[in-house]
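S.K.: no sequence on hand, only this structure:
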């Protein structure tokens, strides 16, 4: 079993370029997530790996096999790539039982005897907790159960690779959390190399070995969940991953930077035109001697979120700052002074 290598992958629909020379290597057994908003190219990349789209340029290798080479006009059809895929819409046959749906890829490939096909399907159904529902039809199953059947079918279709195209987006919030854990458990159990597509940041952080942020058909940043969450490298990534405060540096000298009307210290890498990004939770009430910045700001608006309260602060000479504090702290009165520590600030150069 091998990894996946994507080299110079490009795709044009009519005259619109949707992928711009994507280079990405996925190691054997790795679980990576392509993360980004609609239209960023993540699903098109996945479909090129699956063989459901023909790239305009580039090469894709799965293990030792080159399945796409645009220069040589080589293209391996989807059913010969031994790739399992789970779709957003489940895509299970309504006229087939759960067991028959799972057996379908094996029958299509004529893999093994009838008894062997049944045994493989039975193991897959057991792995997703659906053995008791094997003879039921899709209309007799809930959405979560249908998605489990789609997962089981993908598992039997996968030789080396599992691909997931926003498979949980049709489920309710509570079931999504349970199913994302199931997806990761199955990845670890079967040892596949997995590519997962989603626009949900929390989902990506929870299940990925590595996250690839995409923007307008290009890779914006790649890293572990912690690297992406704590250390974005561009404004786009910081904004997408949830940094509510992104302030442009107007002045910078000797480790001192002025951004958004606030004076920050201890930031030697900051330059004029860069941005300082920090989360609302990094803005703490009161002063702190070692803080990078301490500033006074009246509260223009507050939003109650149960355990926390979000405060929209007015800063003289700046666009304002968003703070998130515990509701218990807010009950003691509205603070007017706040601070941010240097460790919580990301300096963005792009």
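M.R.: Okay, I see it. Since we're looking at a predicted model, the values are computed, not measured.
S.K.: okay, CA-based contacts and neighbour counts for the rest of this
M.R.: Noted.
S.K.: tell me where the stretch 201-350 of the chain has helices.
M.R.: For the stretch 201-350 of the chain, helices defined by DSSP state H, counting those that start in this stretch occupy the ranges 201-207, 225-230, 235-241, 327-330.
S.K.: can you say which of those is packed in most?
M.R.: helix 235-241 (a mean of 19; mean count of other Cα atoms under 10 Å).
S.K.: by contact count, what packs against it?
M.R.: strand 245-253 (3 or more Cα pairs under 8 Å, 6 or more residues apart in numbering; DSSP states H and E).
S.K.: quick check: residue 119 is in a strand.
M.R.: No. With DSSP: H, G, I helix; E, B strand; the rest coil as the criterion, residue 119 is helix rather than part of a strand.
S.K.: ok, it - how many residues close by?
M.R.: 13 (other Cα atoms under 10 Å).
S.K.: distance check, it against residue 106.
M.R.: Residue 119 is 11 Å from residue 106, where distance means Cα to Cα, to the nearest Å.
S.K.: okay, pairing it with this:
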């Protein structure tokens, strides 16, 4: 091979092995950075979308939990296991309910049945946040037992059927006894179970000495002084004479008193929705900005505030609940949800 041929071959090999120029390298770096920045932007956008969706999901779940619990209490408001006996000409929806005797001596908020429900506007309930509404509810519709008879051995003593739900009862519990003509609210003293032959077992109970102003369970001028016999006809033999009014199917159930309101969150920041009973005060959900309650009265064109209800709480048929929630970080998401609940005891 000649010297010129070898020189040309060397130059070709060098030209083939030459690296990237500075301009080419800078262009590659810029393109790479653009790809990385685009990927980071997509990641940040997806993360923000996820956080928004997660926050909205949490708000929706909180709202669902709150409404389910609150709606359950609202539906049962002023309800008992016995519906008042009405003349056919009287509209049950306009009923004022059963005449009630309250033997409880406690002055606590839960010890007064009142009208079955009572609303508060604009932070009027002690402990609630200014500008928010609250409501008190009374009912006796759960864990009910049939009452089969009564005796007067010094003190009034009643017999109640034995069922698994019976285990929910204990001495010192406030209960409501009713039979379709009247109702009595008192503290129970549960006596030992009795067994007669091979027949069913029964529990005996009576008004407790402590916590009640008397043991007379009838509607009377002074603390239920008038005598009244509760009788469940289904367990009495044929031919047994009626006692007192002789109303069949007397029932007893624990009295439940509940307050719903917005208070300061236990975490120390923001507000929360609370459900308070005679035994505890539970935070249901946090992140609550507002709670507004309005009420439906017979003949009204729309829902009214608690102040506008005035003294007509016995006539309220439905409650509209407007709950505003917020969640998320940075600029929080807010959602206002409205739900209407009818009262079972006041709607045909």
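M.R.: Looks like it arrived, so ask away. Since the structure is predicted, the reported quantities are computational estimates derived from the model, not experimental observations.
S.K.: what's the TM-score here?
M.R.: The TM-score (TM-score structural alignment, normalised by the length of the second structure) is 0.20; 121 aligned residues with a Cα RMSD of 7.0 Å.
S.K.: quickly find the element holding residue 115 of the first structure.
M.R.: Taking DSSP states H and E as the criterion, residue 115 of the first structure maps to helix 114-127.
S.K.: what about the longest strand in the second structure?
M.R.: Of all segments of type strand in the second structure, defined using DSSP state E, the longest is strand 183-195.
S.K.: that strand packs against which elements?
M.R.: Short answer (3+ Cα pairs under 8 Å, 6+ apart): strand 183-195 of the second structure packs on strand 100-102, strand 174-178, strand 201-207.
S.K.: and the shortest one, what does it pack onto?
M.R.: This points to strand 100-102 of the second structure. strand 183-195.
S.K.: and the strand it packs on with strand 174-178, angle?
M.R.: Counting by axes from the mean of the first three to the mean of the last three Cα atoms, to 10 degrees, strand 183-195 of the second structure lies at 100 degrees to strand 174-178.
S.K.: give me the buried positions along strand 183-195 of the second structure.
M.R.: 183, 184, 185, 186, 187, 188, 189, 190, 191 (16 or more other Cα atoms under 10 Å).
S.K.: figure out the helix or strand that the closest residue to residue 324 of the second structure other than its chain neighbours lives in.
M.R.: Closest residue to residue 324 of the second structure apart from its sequence neighbours, by Cα to Cα, 6 or more residues apart in numbering: residue 336 at 4.2 Å. Under the criterion of DSSP H and E, residue 336 of the second structure resides in strand 333-342.
S.K.: just the buried positions in that strand, please.
M.R.: 334, 335, 340, 341, 342.
S.K.: show me which pair in these is furthest apart.
M.R.: 334 and 342 (26.6 Å; Cα to Cα).
S.K.: who are the packing partners of the helix holding residue 115 of the first structure?
M.R.: Packed next to helix 114-127 of the first structure, using 3+ Cα pairs under 8 Å, 6+ apart, are helix 98-109, helix 143-157.
S.K.: can you tell me which of the helices and strands packed on strand 183-195 of the second structure comes nearest to residue 309 of the second structure?
M.R.: strand 100-102 (22.0 Å).
S.K.: next SSE downstream of that closest one?
M.R.: strand 117-120.
S.K.: as TSV, the helices of the stretch 201-350 of the first structure with distance to residue 219 of the first structure would be great.
M.R.: Output for the helices of the stretch 201-350 of the first structure, formatted as TSV (distance: least, Cα to Cα, whole Å):
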stretch	distance to residue 219 of the first structure
helix 201-207	16
helix 225-230	13
helix 235-241	11
helix 327-330	38
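S.K.: which of the ones you listed sits closest to residue 247 of the first structure?
M.R.: helix 235-241 (9.8 Å).
S.K.: from residue 325 of the first structure, how far off is residue 300 of the first structure?
M.R.: Applying Cα to Cα, the value for residue 300 of the first structure to residue 325 of the first structure is 15 Å.
S.K.: between these two, who's got more neighbours?
M.R.: When residue 300 of the first structure and residue 325 are compared for neighbours, residue 325 comes out ahead with 18 against 11, by other Cα under 10 Å.
S.K.: make sure the more buried one is actually in contact with residue 284.
M.R.: Yes. At 7.1 Å, residue 325 of the first structure counts as touching residue 284 under the criterion of Cα atoms under 8 Å.
S.K.: buried set for the helix holding residue 115 of the first structure?
M.R.: In helix 114-127 of the first structure, counting by 16+ other Cα under 10 Å, buried: 117, 118, 120, 121, 122, 123, 124, 125, 127.
S.K.: and if you look at stretch 29-36 of the second structure?
M.R.: Within stretch 29-36 of the second structure, judged by 16+ other Cα under 10 Å, no residue is buried.
S.K.: packing partners for the longest helix along the first structure?
M.R.: In the first structure, assigned by DSSP state H, the helix with the most residues is helix 173-190. Applying 3+ Cα pairs under 8 Å, 6+ apart, one finds that helix 173-190 of the first structure contacts helix 201-207.
S.K.: what helices or strands is the helix it packs on leaning on?
M.R.: Using 3+ Cα pairs under 8 Å, 6+ apart: helix 201-207 of the first structure touches strand 31-35, helix 173-190, helix 225-230.
S.K.: swap the cut-off to 7 Å and go again
M.R.: Applying 3 or more Cα pairs under 7 Å, 6 or more residues apart in numbering; DSSP states H and E, we find helix 201-207 of the first structure packed against no helix or strand.
S.K.: list the contacts of it.
M.R.: 33, 184, 211, 225, 241 (Cα atoms under 7 Å, 6 or more residues apart in numbering).
S.K.: follow-up on the earlier one: what's the most buried one of the helices and strands packed on helix 114-127 of the first structure?
M.R.: By mean count of other Cα under 10 Å, these have helix 143-157 as the most buried, with a mean of 24.
S.K.: packing partners for it?
M.R.: Secondary elements touching helix 143-157 of the first structure (3+ Cα pairs under 7 Å, 6+ apart): strand 83-86, helix 98-109, helix 114-127.
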